[in-house]
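Peer 1: Need a 3D model of the following:
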Amino acid sequence: MHPNTRVKVFYLCQKAVTHPIAPLFDPKESDQDGYLNDQEFDNFQRKCFDKLLPESDLSRNKQAIQKLSAESITEKGIDVRGFILWNKMYAEGGRHEIIWTILRAFHYTDSLSLKDSFVNPKFEVPPYSSAELSPAGYRFFVDLFLLFDKDNDGGLNDQELAALFAPSPGLPSSWADYSFPSSTFRNEAGHITLQGWLAQWSMTTFVEPKTTLEYLAYLGFESLEKGGTMAALKVTKPRRRRRRPGRVDRNVVSCYVLGASQSGKSSLLDAFLNRPFCQTYHPTIKPRTAVNNVELQGGKQCYLIVRFIVAQTTGDFLADEIGRQLEELGELEPAILENQVKLDTCDILCYTYDSSDPDSFSHIVELRVSLTAA
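Peer 2: The predicted structure follows:
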């Protein structure tokens, strides 16, 4: 091996110890107490090397770590600093292959980035079908929620959410568009509940399954089934093939709410998320999205995504400007009704009107006419 190559390999291994190795501590530290206990270390060994580390070797490793950092070895196990030191010892001792074996087991490339095929696996959703979480996917997100709800209050506060998403780039960017966490069910303290957490991921999977797959990779989903993270998702039957009206075979349903200004669209979404009615009218100038679980006739539970579409501008300068932007993006009512792709992903059209305002109902008639014409 050329000397320069050896230097580069050593540099990468050193970088590996401080760059991706530390994040690897999180997914294998299953109880999130900040320490790798012996069982968790055995699981780590089995994943990386397909065998257990002899107890005598584990004891020697602990002693070596303790000499470098006495506080890193406790009755609870090895802390993250000790874990890094353990890997650093191998790197500095010339045992580079051990570091690379660990990195390969966690899907890292030679450049210390996650494999694109792992983060973004090929996943296609046929026309008129949709993506949903599989039972394994729901189980993973339930376990994740319970693991990070440290105070057991039934909600994830900002600190708990930050800890949960620490191995990832942060909250999915699309969640900001939904104004998360106000897009789903929260407790009285404003923290997302397990019900809201599962609803949010159900919506994300329905709207952008590739984002869910990406975060399953970051957050440590593992499956013995072929396909890796794709085992957490499933594809529904095409909508056009459903033969029994009124029967819902899917777990996630999409609804557009249409209606004139001041017809109660915002109040409908607030009630859907169990929020109090506001007597003061505040015009909504941007589309809103909400998701929650609902019980259908017969007791079946499903997740309903409700998105209300802006009808028109209000005369306010800011509202008019945003309205023009929405019109360009095709997010106003006429554009939605003329967009067959959007309508194909919609299961329900909900019309709202103010019974005291005849023009409000006339607006629905006009929408129905335009929809029929389309």
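
Peer 1: CA only for contacts and neighbour counts going forward, please
Peer 2: OK.

Peer 1: which residue sits closest to residue 178, ignoring its sequence neighbours?
Peer 2: Distances taken as Cα to Cα, 6 or more residues apart in numbering place residue 289 nearest to residue 178, at 6.0 Å, with adjacent residues excluded.

Peer 1: Could you check how far that neighbour is from residue 306?
Peer 2: As defined by Cα to Cα, to the nearest Å, residue 289 lies at a distance of 6 Å from residue 306.

Peer 1: again, but for residue 272
Peer 2: Shown here: residue 272 relative to residue 306, a distance of 9 Å by Cα to Cα.

Peer 1: Common neighbours of those two, please.
Peer 2: The contact sets of residue 272 and residue 306 overlap at residue 290 (Cα atoms under 8 Å, 6 or more residues apart in numbering).

Peer 1: more crowded one of the two?
Peer 2: residue 306 (25 against 18; other Cα atoms under 10 Å).

Peer 1: I figured the more buried one hits residue 254, correct?
Peer 2: Yes: contact criterion Cα atoms under 8 Å: residue 306 and residue 254 qualify, at 6.3 Å.

Peer 1: So which bits of stretch 20-34 are buried?
Peer 2: For stretch 20-34, burial by neighbour count (16 or more other Cα atoms under 10 Å) applies to 20, 21, 22, 24, 25, 26, 27, 28, 29, 30, 32.

Peer 1: element containing the fifth one, please.
Peer 2: Right, the one you point to is residue 25. Taking DSSP states H and E as the definition, residue 25 sits inside helix 21-28.

Peer 1: next one: that helix to chain centre, how far?
Peer 2: Taking Cα atoms, centre = their mean, to the nearest Å, one finds helix 21-28 lying 19 Å from the centre of the chain it belongs to.

Peer 1: which secondary structure elements does that helix contact?
Peer 2: The helices and strands touching helix 21-28, judged by 3 or more Cα pairs under 8 Å, 6 or more residues apart in numbering; DSSP states H and E, are helix 38-49, helix 80-92.

Peer 1: One more, so I can put them side by side:
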Amino acid sequence: MAAAAANLAGRPGVRVVVIGDPGTGKSSLVVAVATEQFPENVPKVMPHTRLPADYFPDRVPITIVDTSSSPEQKPKLIAECQAADAVVLTYACDRLSTLDRLSSYWLPELRRIQLKAPVIVVGCKLDLRDDQQNSLEQTMAPIMQSFREIETCIECSALRQIQVPEVFYYAQKAVLHPTAPLFDQEAQSLKPRCVRALKRIFILCDHDRDGALSDVELNDFQVRCFSAPLQPTEISGVKRVVQEKMPEGVNDSGLTLTGFLFLHALFIEKGRLETTWTVLRKFGYDNEIKLRDDFIPTSVKRAPDQTVELTNEVIDYLKGIFNMFDIDNDEALLPSELDDLFSTAPENPWTSDLYKDCAERNVLGGLSLEGFLSKWALMTLLDPANSFANLVYVGYSGDFNSAFTITRKRRVDRKKQQTQRNVFQCYVFGPKGAGKTALLQSFLGRQPSDALPTNSDRFAANTVEPSDGTRKTLVLREIPEGDVRSLLNNKESLAPCDVAVFVYDRYPFCRAIFLFIVLFSALCHIYAGNF
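Peer 2: Predicted coordinates:
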């Protein structure tokens, strides 16, 4: 696969801050890259210097911020570092004391201020370096082992114009094509979130779903990402490299997922991070390896008494996904099968306390189809944007409007005494110890003792059959006693509530269940116009 620069023209620029001990060549480095010559007279601190967008192939301008190392300027230096996209940390090749100061002062100080930007360590005054000194790799290896935030190291000479532009090219590259989200330097392997994204991309490109990218599919992938086809000899060469290093990376059908992941790890190890980033960005990923906002809406406009529900199209899609991942055909998804289903998402969205204990499961922890759909209904009710994002992550190709429907306002439903909604929310009130959690557990066919402790809201979602024979999803939300006052004082907080259940400890548990069923059935009758 030929690498190509990512389309990053939309980025306003990269801000690079240069720091280091006095006399290490900071200002000379800045002047040399801007003027392409060694300065005769250098000011103590250079004013902000801008490299134009066409200076490097990514066509993103760079603003270089020089700094003073004097103690009285330390607050300003810290502020500049905290505003930086990348930091260039200098030492002088002819003064080993400045090299020692990287580990004894500068790098610990950057950690102390919780710097998030990548660090490029630069040995200036290469022309004065003693030939008897260790190589750059030998010198920097222990430092980089201790300080993983160092993106790369380089030596340069402003006087001789040796590798001066490269310093700022690597700084820009560290921002536009960062290593940290993709690769674990210590384990020397792709990070889990990167693997998940690349697995999704592989599946999307495997049009015939045979578990391998054929020559045609590989070429389509290449054209989509890099706008250039692969020649047959190039495809053969790619597969040969993979097969030599990892035989299972290629089979009779083409490049397997194992081989696809191996190739990207190889690109990163060889410093060609722009190749992997180009692929990720072409498929909509941002620097956190999540789908960008232009792919996934961050919010859904609706009135407080309107909710979002899954369409029949998506429900049918989810039923198909359920059957696909029910490997043992036991009509339930075991935790391992569910993890596999979400293996193309940044993480399994149902590992949080909110979703762990909210639906029916069998004795082995398997999730039935009804429980599976109930969890999706709950996620859509509470966080439609997150629900849609995860639909896309697991392969849904439709748009937001085909996936979801926004229900009519509840006050209109009540006025007309009918509704087309399929998901209803019941708030469960009662004093502590009255049996609210037990009620939710019983609704899911569990014992009260099965409830997991949680510091967040507790929900239970399941399908019910009102007297009219239709199937609905009912969501019970347990309202902690301490939250009741604030909830009742906020009118919008009550807007999503269709019906309320009040649990008293003097009622037998079965009577509380009966009361809840009666209330819900009455609600459905009212909406159906039966009263």
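
Peer 1: Could you get me the TM-score between them?
Peer 2: Comparing the two superposed chains by TM-score structural alignment, normalised by the length of the first structure, the resulting TM-score equals 0.68, with 332 aligned residues with a Cα RMSD of 4.5 Å.

Peer 1: give the contact list for the residue nearest to residue 178 of the first structure.
Peer 2: Contact analysis of residue 289 of the first structure by Cα under 8 Å, 6+ apart lists 178, 183, 305, 306, 307, 308.

Peer 1: Assign a three-state SS to it, would you?
Peer 2: Reduced to three states with DSSP: H, G, I helix; E, B strand; the rest coil, the structure at residue 289 of the first structure is strand.

Peer 1: Give the aligned equivalent of it in the second structure.
Peer 2: Taking TM-score structural alignment as the criterion, the aligned counterpart of residue 289 of the first structure in the second structure is residue 459.

Peer 1: what number of residues lie near residue 221 of the first structure?
Peer 2: The tally of other residues near residue 221 of the first structure (other Cα under 10 Å) stands at 20.

Peer 1: Contact partners for it?
Peer 2: With contacts defined as Cα under 8 Å, 6+ apart, residue 221 of the first structure is in contact with 140, 229.

Peer 1: Over to it. Which of the three states is it?
Peer 2: coil.

Peer 1: does residue 49 of the second structure really touch residue 65, like I thought?
Peer 2: Yes: contact between residue 49 of the second structure and residue 65 holds when scored by Cα under 8 Å: they sit 6.7 Å apart.

Peer 1: quick one: which of those two has more around it?
Peer 2: In this comparison of residue 49 of the second structure against residue 65, neighbours counted by other Cα under 10 Å, the higher total goes to residue 65 at 24 against 16.

Peer 1: The more buried one contacts residue 17, correct?
Peer 2: Yes: the pair residue 65 of the second structure / residue 17 is scored as a contact, 4.6 Å apart, by Cα under 8 Å.

Peer 1: Touching both of the two, which residues are there?
Peer 2: Residues within reach of residue 65 of the second structure and of residue 17 at once, by Cα under 8 Å, 6+ apart, are residue 80.

Peer 1: Return the residue of the second structure aligned against residue 192 of the first structure.
Peer 2: Correspondence of residue 192 of the first structure to the second structure, assessed by TM-score structural alignment: residue 367.

Peer 1: Now do the same contact list for that match.
Peer 2: By Cα under 8 Å, 6+ apart, the contact set of residue 367 of the second structure is 332, 333, 334, 359, 360, 361.

Peer 1: correct me, but the fourth one touches residue 375?
Peer 2: Yes: contact between residue 359 of the second structure and residue 375 holds when scored by Cα under 8 Å: they sit 6.5 Å apart.

Peer 1: how about the strands in the stretch 251-400 of the second structure?
Peer 2: 254-256, 308-310, 332-333, 367-368 (DSSP state E, counting those that start in this stretch).

Peer 1: Secondary structure element holding residue 354 of the first structure?
Peer 2: When elements are assigned from DSSP H and E, residue 354 of the first structure belongs to no helix and no strand.

Peer 1: what's the nearest residue to it if we skip its chain neighbours?
Peer 2: Counting by Cα to Cα, 6+ apart, the nearest residue to residue 354 of the first structure once its immediate chain neighbours are dropped is residue 263, at 4.9 Å.

Peer 1: State the distance from that neighbour to residue 351 of the first structure.
Peer 2: Applying Cα to Cα, the value for residue 263 of the first structure to residue 351 of the first structure is 9 Å.

Peer 1: likewise residue 198 of the first structure?
Peer 2: With the distance defined as Cα to Cα, residue 198 of the first structure ends up 27 Å from residue 351 of the first structure.

Peer 1: So between the two, which is more surrounded?
Peer 2: Between residue 198 of the first structure and residue 351, residue 198 has the larger neighbour count (other Cα under 10 Å), namely 25 against 19.
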